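In: Structure for the following, please:
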Amino acid sequence: MSGMDKMKNKAEELSGRGKEAVGDATNDPDLKAEGQADQASGNLKQAGEKVKDIFK
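Out: As a prediction, this is how the structure comes out:
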């Protein structure tokens, strides 16, 4: 996995955690769900990159 991709995916995951926390604190279910989706997307991208690295 390239370093830049890894950083982007981790940033997306951390951004999602922040959105989820703000959504939870402000009782905004839409923002909380968006944060959870961002986290899942970041994690999925990281897993995909790891699989690609295995087959190189």
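In: can we go C-alpha only for contacts and neighbour counts from here?
Out: OK.
In: Next, count neighbours for D30.
Out: Look at D30: counted by other Cα atoms under 10 Å, it has 13 neighbours.
In: Same check on I54?
Out: There are 8 residues near I54, going by other Cα under 10 Å.
In: Could you measure from it over to E13?
Out: 22 Å (Cα to Cα, to the nearest Å).
In: ditto for M7
Out: For M7 relative to E13 (Cα to Cα), the value is 10 Å.
In: Between those two, point out the one with more neighbours.
Out: E13 (24 against 12).
In: give me every residue that touches G23.
Out: G23 makes contacts with 29-32, 35, as judged by Cα atoms under 8 Å, 6 or more residues apart in numbering.
In: and this one, so I can compare the two:
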Amino acid sequence: MSASDKIQNAAEDLKGKATETVGKATNDDSKVAEGRAEQSSASVKKAGENVKDAFKH
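Out: Presented below is the predicted three-dimensional model:
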């Protein structure tokens, strides 16, 4: 996993957490769901990159 990918995934995860927090604060269920989806997407990407790294070694 390149450093750039790690940074992008971390940024997407943080964005998702922020979106979820805003959704909870404003009682906006769609924002909460959007934030969780962004976090899930980042997690899936990270897992995929970890698998690729495992097969490189």
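In: Show me how to select, in PyMOL, the buried members of the contacts of G23 of structure 1.
Out: To isolate the buried ones among the contacts of G23 of structure 1 in PyMOL, judged by 16 or more other Cα atoms under 10 Å, type:
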select buried, resi 31+32+35
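In: so who does the counterpart of G35 of structure 1 in structure 2 touch?
Out: Using TM-score structural alignment to pair residues, one finds that G35 of structure 1 aligns to G35 in structure 2. Residues in contact with G35 of structure 2 (Cα under 8 Å, 6+ apart) are 15-21.
In: Longest helix in structure 1, by number of residues?
Out: helix 29-54 (DSSP state H).
In: Quick one: residues contacting A25 of structure 1.
Out: Applying Cα under 8 Å, 6+ apart to A25 of structure 1 gives no contacts.
In: Measure how the helix or strand hosting E20 of structure 1 sits relative to helix 29-54, angle-wise.
Out: Element membership for E20 of structure 1, per DSSP states H and E: helix 3-25. Angle of helix 3-25 of structure 1 versus helix 29-54, following axes from the mean of the first three to the mean of the last three Cα atoms, to 10 degrees, is 160 degrees.
In: Superposed on structure 2, what's the mean shift for helix 3-25 of structure 1?
Out: Superposed on structure 2, helix 3-25 of structure 1 shows a mean distance of 0.3 Å to its aligned residues (mean Cα distance after the TM-score superposition for structure 1).
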